[in-house]
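A.B. asks: Fold the following for me, if possible:
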Amino acid sequence: MEYPQSYSLGNGSLWQNVKSKWNNMPVPISCSLYLLKENRFYIDISVNELIDVVFTMFPAYGYFSKKGKLYYLKDISSGAELVLEEIKHSNLLVKKGFCFMENELFHKDEYIYDSDEGALNFDEDVVKSKNREIDFKENKKPEPVPLQLGVYRNGDISLFLEVGFHYKIFFSSESPLCLLSEGKWEKEGNVLKLYTPSLDYTFLVLISSSGKLKMIRFPNCGYPDWVYELTIEYPFIMR
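C.D. replies: Next up, the predicted model:
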């Protein structure tokens, strides 16, 4: 197969009988997958909430490999692996992915849309990912650090830490819009672990003494700042 190739999430003209929750979003929103040269890939989400105003994020980007009919996409930011299966008409069925992608279909575009590839620095972000892992090993502590439950935010990404050890990660523009991940959280010392069943994977976070969250393995979506601050505090709830 020659690259680049582009795909759009949701129902294509060949799949009108397929029910897609993605096609029933409350605002105009699109999601595209690009398979690029040198086995690179990225997924972008674009939201049209206002006239001539488009919000764009990159929930996953990195490198892919193909074995038979399966594509394995390794996300640089989170370290998670997405799995897509090639089916008839060269479309890709999501076997493992973020929550909004579950059981959805990427249908192949007839024409290659404009690419935002230049907005991402793959090689540099691989180095930054390795540095975060070093930071994690050097700074994780067995001593417990207080964790305030509530909503933590960086740019348009919000992490909801809720009672019952449940969490959700949303892409938000004006309000929570696209569910990236949900699952269970647990805390060990100053380390916060977020397990997501849809990916069968655990994100890692360091809790600072100031109460801010420093993401280590997380769908940070291309934002340069990996520190999330508490924006909504759940009263009297600490862990």
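
A.B. asks: okay, CA-based contacts and neighbour counts for the rest of this
C.D. replies: OK.

A.B. asks: gap between the closest residue to P144 other than its chain neighbours and R239?
C.D. replies: Distance criterion CA to CA, 6 or more residues apart in numbering; nearest residue to P144, sequence neighbours excluded, is G189 at 3.9 Å. Distance of G189 to R239, computed by CA to CA, to the nearest Å: 11 Å.

A.B. asks: correct me, but the residue nearest to P144 touches P146?
C.D. replies: No: here G189 does not reach P146: they are 9.0 Å apart, not a contact under CA atoms under 8 Å.

A.B. asks: Can you name the residues that contact the residue nearest to P144?
C.D. replies: 140-145 (CA atoms under 8 Å, 6 or more residues apart in numbering).

A.B. asks: Most neighbours among those residues, please name it.
C.D. replies: Among these, V145 has the most neighbours (other CA atoms under 10 Å), with 19 neighbours.

A.B. asks: another one to check against the first:
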Amino acid sequence: MLKSFYNLKKTLVQIYELKNSFFEKNISCYLEMINNREYCIYFIIGPGDDRLILFLSFGSMSVKGSSIFLTDIGSNSTLILEKRNNIDLFVKKGFKLMHGKYFIYVDESDSFTHKSILDINGESEKRKKKVEDYLSLINSDRIPLQLGVYDNGYVYLDININFNFRIYYLIERKVFLLSEGKWMKDGNKLQLYDSCLDYYFLLLIDSGSLISVYFPNEINESDRYYLVKNGLYAFIMR
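C.D. replies: Predicted coordinates for the structure are as follows:
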């Protein structure tokens, strides 16, 4: 018998799967909530020992009434889930690929599945130090921005001349959209507004690359995004 939402504190880890997420048999998306204090959302691609695991979002969490607030370490954005039918979770605010969908209860466990790979508290402390260093580099100098497609591992950023952007995973040559919206530039700051999250991501423009400050990013990857396709666009100075 499934335990009620209000008894979640009695178990260590609750596991959910994103419903009807990608219509791909070999790709699934899971949420694990750990001690009602931390969470992790991840992809599993492929079967058995050959599977690939990609960490989409992880960080701290809090529960207020029927709402669950997830604070993503990489982007510093807040995802909001709402309890429905006592056990499943509706994504009220989240990344594009999950927004308006349900995480369906699957199981519970006495340990975090990926604790040998991901130390959430440790990642949080490392991120705070990096962000502090990056924010000290912000300036108003007129530094050029090359438009086009940038990547960092499986995560891609496409910024175009119409001031639109897309952030997406490219998995097995298929696009899984995390975010889209409008971008703006001020000095060496590149801000990307996501309407689903009502939030501005932040990158710094550097010579030949972009540095992610508040941005969804895969674990164990560099904070730098490098241009892979410029689309023959001009540089933007402003």
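
A.B. asks: before we move on, the earlier item: export the contacts of G189 of the first structure as CSV, with columns for secondary structure and distance to A119 of the first structure.
C.D. replies: Compiled in CSV, the contacts of G189 of the first structure are given as follows (DSSP: H, G, I helix; E, B strand; the rest coil; distance: CA to CA, whole Å):
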residue, secondary structure, distance to A119 of the first structure
K140, coil, 32
K141, coil, 35
P142, coil, 38
E143, coil, 39
P144, coil, 38
V145, coil, 36
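
A.B. asks: Looking at those, spot the one nearest L120 of the first structure.
C.D. replies: Using CA to CA, K140 is the member of the contacts of G189 of the first structure that sits closest to L120 of the first structure, with 29.0 Å.

A.B. asks: Now check the second structure for the residue matching that closest one.
C.D. replies: Mapped onto the second structure by TM-score structural alignment, K140 of the first structure lines up with I138.

A.B. asks: L93 of the first structure now?
C.D. replies: L93 of the first structure maps onto F90 in the second structure, with residues paired by TM-score structural alignment.

A.B. asks: Contacts for the helix or strand containing that match next, please.
C.D. replies: For F90 of the second structure, the host element (DSSP states H and E) is strand 88-93. Residues outside strand 88-93 of the second structure that contact it (CA under 8 Å, 6+ apart) are 78-84, 98-105, 196-197.

A.B. asks: at 6 Å instead, please
C.D. replies: 79-83, 99-105, 197 (CA atoms under 6 Å, 6 or more residues apart in numbering).

A.B. asks: what's the answer for stretch 148-166 of the second structure, then?
C.D. replies: By CA under 6 Å, 6+ apart, stretch 148-166 of the second structure touches 147, 167-170, 179-183, 225-231.

A.B. asks: Onto which residues of the first structure does it map?
C.D. replies: Counting by TM-score structural alignment, stretch 148-166 of the second structure corresponds to 150-168 in the first structure.

A.B. asks: Surely K130 of the first structure is in a strand?
C.D. replies: No: K130 of the first structure: not assigned to a strand; according to DSSP: H, G, I helix; E, B strand; the rest coil it is helix.

A.B. asks: Return the distance of the match of stretch 148-166 of the second structure from the chain's centre.
C.D. replies: Taking the mean of its C-alpha atoms, stretch 150-168 of the first structure sits 14 Å from the chain's own mean (CA atoms, centre = their mean, to the nearest Å).

A.B. asks: do the same with stretch 108-128 of the first structure
C.D. replies: 15 Å.

A.B. asks: got a list of contacts for it?
C.D. replies: 6-7, 91.

A.B. asks: From start to finish, how long is that stretch in a straight line?
C.D. replies: Taking CA to CA as the criterion, the two ends of stretch 108-128 of the first structure lie 32 Å apart.

A.B. asks: same thing with stretch 38-53 of the second structure?
C.D. replies: End to end - CA to CA - stretch 38-53 of the second structure spans 19 Å.

A.B. asks: again with stretch 63-83 of the first structure
C.D. replies: So stretch 63-83 of the first structure: terminal residues 12 Å apart, CA to CA.

A.B. asks: List the buried residues in it.
C.D. replies: Neighbour-count burial for stretch 63-83 of the first structure, counted by 16 or more other CA atoms under 10 Å, picks out 63-64, 70-83.

A.B. asks: Tell me which two of the residues you listed sit farthest apart.
C.D. replies: L70 and S77 (21.6 Å).

A.B. asks: What's the match for the residue nearest to P144 of the first structure in the second structure?
C.D. replies: G189 of the first structure maps onto G187 in the second structure, by TM-score structural alignment.

A.B. asks: ditto for N220 of the first structure
C.D. replies: Using TM-score structural alignment, N220 of the first structure sits opposite N217 in the second structure.

A.B. asks: What number of residues are in the vicinity of I112 of the first structure?
C.D. replies: If we define neighbours as other CA under 10 Å, then I112 of the first structure has 13 of them.

A.B. asks: so is it in a helix, a strand, or just coil?
C.D. replies: coil.

A.B. asks: how close does it get to E86 of the first structure?
C.D. replies: According to CA to CA, I112 of the first structure stands 18 Å off from E86 of the first structure.

A.B. asks: now the helices for the first structure?
C.D. replies: Using DSSP state H, the helices assigned to the first structure run over residues 122-139.
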